[in-house]
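Asks: The following block contains a protein sequence and its predicted model.
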Amino acid sequence: MEAKISDFGISRDYIMNETGALSTTLMGSMGYMDHEYMSSMKLTEKVDIYSFGVLLFEVVCGKNAIFIDASQQQTNIVEWAKAFINRGVIDEIVDVSLHGQFDVQSVWKVAEVAVACVEVPSSRRPKMSEIYLELKEAERLELESGERNAIDQPSVEFTG
């Protein structure tokens, strides 16, 4: 449960060609690369939005962008998680280390944001400011759920 953000998938490697001009080679990490970008080679801010969506899936699911599934197959987290989400199932993809201690509405909100971030075409993806607001709403839902659960739990009083 320790976030480690070190790569959203795309970096630029500047190389001087023989004429002295800078040429660029775009690189990225498997599972984080926007398929639309890979086919068009056009770099936009929406490429980073896609990669952030993958990160959100990782947070919800507790799995890497590319992971080995139960049948020992290499699996893309976006395709895997979206299949469950499209069927209306969220409990089966949530990180098992949470032991069911989460607000379902909050997780759905984050999952919906992740799905929006990986939309095709990329023009349908939200702006980062919109993502921020949606994630703040998910946080609010989770905090309210925690407060409700604290109220519902009987308090234990020790007397001497």
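Replies: That came through fine. Remember, it's a predicted structure, so these values are computed and weren't measured experimentally. Numbers count the residues shown, from 1 in each chain.
Asks: Could you use CA atoms for every contact and neighbour count after this?
Replies: OK.
Asks: For G62, which residues are in contact?
Replies: V94, D95, V96, S97 (CA atoms under 8 Å, 6 or more residues apart in numbering).
Asks: I meant to write Y14 there.
Replies: Contacts here follow CA under 8 Å, 6+ apart; on that basis Y14 touches L22, S23, T24, T25.
Asks: just checking, it is part of a helix?
Replies: No: under DSSP: H, G, I helix; E, B strand; the rest coil, Y14 falls outside any helix and is assigned strand.
Asks: and it, how far is that from M27?
Replies: Going from Y14 to M27 by CA to CA, to the nearest Å gives 11 Å.
Asks: for Y50, same thing?
Replies: Taking CA to CA as the measure, Y50 falls 15 Å from M27.
Asks: hold the first one in mind and look at this next one:
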Amino acid sequence: VVLLEIITGRPPILNLPEKTHITQWVNSRLNCGDIDNIVDTRLQGDYDRNSIWKALEVALSCTSIVSVERLTMSNVTTQLKDCLVPEFTRNAFSIQEFPLKISSEISPSTR
């Protein structure tokens, strides 16, 4: 859900004519192929559609009602890194120029 909030720039519960969960809102637009109206307008169209599409698929797979259909955090990390490849290509960066220190073995910090 947090990833959907980041991509859309919207809160988890949208106050449309009736309260709608962000997953329902995104799914309804994706089913129509309406990806441009899902992405946060503050990006002003400066994004790779394939990257966004993949990131949305990852986010939505994490919200599946059936728990066995949800991705593991390790898979989420791997797939999100893969989402960045088209962005790097589009912006002429290489993956080596932008090191990612994302660990799929994150543990909670002590309080």
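Replies: Noted; the coordinates are in hand. Remember, it's a predicted structure, so these values are computed and weren't measured experimentally.
Asks: Work out the TM-score between the chains.
Replies: Comparing the two superposed chains by TM-score structural alignment, normalised by the length of structure 2, the resulting TM-score equals 0.77, with 93 aligned residues with a CA RMSD of 1.4 Å.
Asks: which secondary structure element contains the equivalent of T89 of structure 2 over in structure 1?
Replies: In structure 1, the position corresponding to T89 of structure 2 is occupied by E144, as judged by TM-score structural alignment. Under the assignment given by DSSP states H and E, the secondary-structure element containing E144 of structure 1 is helix 128-152.
Asks: Quick check: buried residues in that helix?
Replies: In terms of neighbour count (16 or more other CA atoms under 10 Å), helix 128-152 of structure 1 has its buried residues at I131, E134, L135, A138, E139, L141, E142, S145.
Asks: Tell me the helices and strands packed up against that helix.
Replies: Other helices and strands packing on helix 128-152 of structure 1, by 3 or more CA pairs under 8 Å, 6 or more residues apart in numbering; DSSP states H and E, are helix 104-117.
Asks: Superpose on structure 2 and give me the mean offset of the helix it packs on.
Replies: Per the superposition on structure 2, helix 104-117 of structure 1 and its aligned residues are separated by 0.6 Å on average (mean CA distance after the TM-score superposition for structure 1).
Asks: Where does that helix end up in structure 2?
Replies: Here helix 104-117 of structure 1 aligns to structure 2 at residues 49-62, judged by TM-score structural alignment.
Asks: Show me which parts of that stretch are buried, residue by residue.
Replies: S51, I52, W53, K54, A55, L56, V58, A59, L60, S61, C62.
Asks: and if you look at stretch 20-38 of structure 2?
Replies: Residues I22, T23, V26, N27, L30, D36, I38 are the ones in stretch 20-38 of structure 2 that count as buried (16+ other CA under 10 Å).
Asks: And the first one, what's its match in structure 1?
Replies: Under the alignment (TM-score structural alignment), I22 of structure 2 pairs with I77 in structure 1.
Asks: Nearest residue to its match in space, ignoring adjacent ones along the chain?
Replies: A65 (5.1 Å; CA to CA, 6 or more residues apart in numbering).
Asks: follow-up on the earlier one: narrow the contacts of G62 of structure 1 to those that are buried.
Replies: Judged by neighbour count, with 16+ other CA under 10 Å as the criterion, the buried members of the contacts of G62 of structure 1 are V94, D95.
Asks: of the contacts of G62 of structure 1, closest to E36 of structure 1?
Replies: V94 (27.1 Å; CA to CA).
Asks: now the aligned residue in structure 2 for the closest one, what's its secondary structure?
Replies: Structural correspondence for V94 of structure 1 with respect to structure 2 (TM-score structural alignment): V39. On the three-state scheme (three-state DSSP), V39 of structure 2 is labelled coil.
Asks: how much space between the nearest residue to V39 of structure 2 once chain neighbours are set aside and T77 of structure 2?
Replies: Closest residue in space to V39 of structure 2, ignoring its immediate chain neighbours: T8 at 4.6 Å, by CA to CA, 6+ apart. According to CA to CA, T8 of structure 2 stands 19 Å off from T77 of structure 2.
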